[in-house]
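Undergrad: need the 3D shape of this:
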Amino acid sequence: MRAGSGQAVLAGVVTAVVGFTSAFAVVLTGLRHVGASPAQAASGLFAVCVTMGAGCLWFSLRYRRPLTMAWSTPGAALLASVAAPHGGYAAAVGAFVVAGVLYLLTGLVSPLGRLVARIPSSLASAMLAGVLLGLCVEPVRALTESPWAVAPVLLTWLVMLRLAPRWAVPVAFGVVLLVVLLSGSLAHVAADDLVPRLTWTTPHLEPGTALALGIPLYLVTMTGQNIPGVAVLSTYGYEVPFGPALTYTGAATVATAGLGGFSINLSAIAAALCASPTAHPDPDRRWIAGTTTGVVYVLFGPLAAAVVAITNAAPAGVVAAIAGVALLASFGTAAATALADEHDRVAAALTFVVAASGVSIAGLGAAFWALVAGAVLLLVTRRSHARG
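TA: Sure, this is the predicted structure:
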């Protein structure tokens, strides 16, 4: 092994461990909210771990760059914020297919990607911030409902933010495991619950759900993950094969939607862990970190059933608390971006409050109407500025 390769391998392991433990609770919360059973949610977690791990391996090896992939955390947060889909979980799976087809088309048809990139960042970020708000307040609610279980988790998270911010959520999850163990809840977990398995649900294409969930899922993933992921890697001097990457993520999402694979994408925040000099002093050797990340993600897949069993055994509110604190940084970034441009601020504020309202009109969810309302107001205000 060349000098520094061990450092790259360690960076890849850290990326995968932090990426998984920091957001799996959001994924499970989102899948359960749209109607998935525990077995279906475990299957979904299994599916996205394997497909994003395979993507990390293929693209890092093929292009010799630290090209990493992840599940769509904003997408999972969106699932957790929408109204229960008409048609149940099968309809939600149909919306996953719609999102996957849109990723695939974006990868194959370049103008579509450019069109998405032209969506004002203020509106896209405001929609994402509104979607995240409901989950971010959950730790406060959980603390009032189960203080003895939630307080140690939040206190640990707070201390780790001071000592090692990157590990704040993973270490807090370790405390969740301790809380579950001390509560005696694990006694109710059967050995069969720990066995990894994939569960197929035939997608049902329900037009209202496809429009209310599939398109917003596509948009928050593109604007919150894929486009920022390209930007992060470019800051370290890496060109991203955007078309092939989107083609893969779209095909993988369509193929695994029935297994619960709701969306994978280019990694954004975690991408920096593999692409920065801390992964390897030589930029041409950082692909090792990307491939290692892929291997570890694939290995995490079979653990999905055990993770679901343990989180189901956790006291009420604990998993919601972990999901909420995991999303606080994303919420802060989205809110700051949304309100940064003074000229777009009112339109962004309207987008935010509509998205946060959780309303459903004509079968279409708040995320869809948030973009419509914000776009209309932005169009009006920009025209008035032009006349002035």
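Undergrad: going forward, measure contacts and count neighbours with C-alpha atoms only.
TA: Will do.
Undergrad: skipping adjacent residues, who's closest to Ile264 in space?
TA: Counting by Cα to Cα, 6 or more residues apart in numbering, the nearest residue to Ile264 once its immediate chain neighbours are dropped is Trp71, at 4.3 Å.
Undergrad: to compare against the first, here's the next sequence to fold:
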Amino acid sequence: MTAPHHRSHTSQSVITGIAAALIGYTSTFAVVLTGLQTVGADRRQAAAGLVALCFAIGVVSLVLSRRYRMPLTIAWSTPGAAVLVSAGQVTGGWAASVGAFIVAALLVVLTGMWPRLGRLVAAIPAPIAQAMLAGILLDLCLTPVSAVAEFPARVAPILAVWLVTFALSPRWAIVAAFATAMAVVSYDAITGAMPVIHWLPEAGATIPTLTWSAAVSIAIPLYIVTMAAQNVPGVAIMSSYGYTVPWRPALTATGLASAAAAPFGAHAVNLAAITAALPASGESHPDPAQRWRTSATLGMSYLVLGVITSALISFLSVAPPEIIATVAGLGLLGTLGSSLRAALVDEAVDRPADCRTAAVITFVVAASGTTIAGISSSFWALIAGLIVYGITGVLRREQPN
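TA: Next up, the predicted model:
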């Protein structure tokens, strides 16, 4: 390869890595911020959590991509953040939520070291797991509708820019919506009170505690959706581009990083699913053996984003929560659509009629937001779906042909 071509491909890897980081960050930043605050974090603690997530993503992406010379891309758990929104406040407050983050992280590490646990998670019918995720996401995705009714002058421009950009270049639609939201907040800051910008996180580590409701409402659903909606699809996407993910090292690294970052407010990092295709595809480099550089660039980009995250959250503090929630809802529409499709349209499962009914019930229970015995609807949705699936399957088998 000639020097000009080599420089051109290197630049391509760098640009793609930066673009993947920006898309991953802006598309779900609002979801994570909302999730952390919902389970008890104040603004300072949520900022520290997002900074810790960025640094964990950056370090693990750099280490794994360089060690295995493949585009192993790490991301925060977007479905996991949606679980936090669904869970709400748990007994024990923010400290109990942090304890639940650590439990979920250790379960991921255990999955990497003990394959039987991974097989147990895989035994949950995919439509039921996806229906639980869809039910969790529904309320978030409805937020733009109520927000535009309450704040039309602020929210309508965000929706309009998202729609136009989605029609022209879907990949960049949420980035454009995020930029528009920043412009709206900037206008509010100029015409009102300018926020005090904090460049460094103001909150330190939280001493974790653990309560039963936090373990069941947060840790278990967070672990399940992180595995089912992030790690497993991430491996499948990498496989489609010819890469075999080192399963045990990847789970161990992401689980340990999540556990280390959890006291600072990070809920979970995992193999990327949404943004995994960019570094793994020919868009990043024509030579598959060189595409690891794109993931390494993404890792460095997240380290930079971590530096500015605290200031960004300080700036956004002047905005009505509905502005951030609108961006979060728009960013999750694609995930909601794919989850509903996987839950209700997949004909590859055994006894599709049984599984579809169980998936619908799972979706309804998760979307209800009902808390029973201090345990959130996401857990009860999973239990209800599995019970319906099991009973209908058993009774149908016992019927004579």
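Undergrad: that older thread, alignment lookup: the residue nearest to Ile264 of the first structure to the second structure.
TA: Here Trp71 of the first structure is matched to Trp76 in the second structure, going by TM-score structural alignment.
Undergrad: I figured its match hits Leu53, correct?
TA: Yes - in this structure, Trp76 of the second structure is within contact of Leu53 by Cα atoms under 8 Å, at 6.6 Å.
Undergrad: what is in contact with these two at once?
TA: Common neighbours of Trp76 of the second structure and Leu53 are listed as Ala268, Val269 (criterion: Cα atoms under 8 Å, 6 or more residues apart in numbering).
Undergrad: that older thread, any idea how many residues pack against the match of Trp71 of the first structure?
TA: In terms of burial, Trp76 of the second structure registers 28 neighbours under the definition other Cα atoms under 10 Å.
Undergrad: and if you look at the one 3 residues further on?
TA: By the other Cα under 10 Å criterion, the neighbourhood of Pro79 of the second structure contains 28 residues.
Undergrad: name the helix or strand for it, please.
TA: Secondary-structure assignment from DSSP states H and E places Pro79 of the second structure in helix 78-87.
Undergrad: I would like the residues contacting that helix, please.
TA: By Cα under 8 Å, 6+ apart, the residues outside helix 78-87 of the second structure that reach it are 28, 31-32, 34-36, 38-39, 133, 136-137, 140, 217-218, 221-223, 225-226, 229-230, 267-268, 369, 375-378.
Undergrad: distance of the spatially most central residue of the first structure from Phe262 of the first structure?
TA: What sits nearest the mean C-alpha location of the first structure, by Cα atoms, centre = their mean, is Thr73, with 0.9 Å. Distance, Thr73 of the first structure to Phe262 of the first structure, using Cα to Cα, to the nearest Å: 10 Å.
Undergrad: cool, Leu67 of the first structure as well?
TA: Counting by Cα to Cα, the separation of Leu67 of the first structure from Phe262 of the first structure is 20 Å.
Undergrad: one more: Ala124 of the first structure?
TA: As judged by Cα to Cα, Ala124 of the first structure and Phe262 of the first structure stand 20 Å apart.
Undergrad: so those two - more neighbours on which side?
TA: Phe262 (33 against 25).
Undergrad: residue in the second structure matching the more buried one?
TA: In the second structure, the position corresponding to Phe262 of the first structure is occupied by His267, as judged by TM-score structural alignment.
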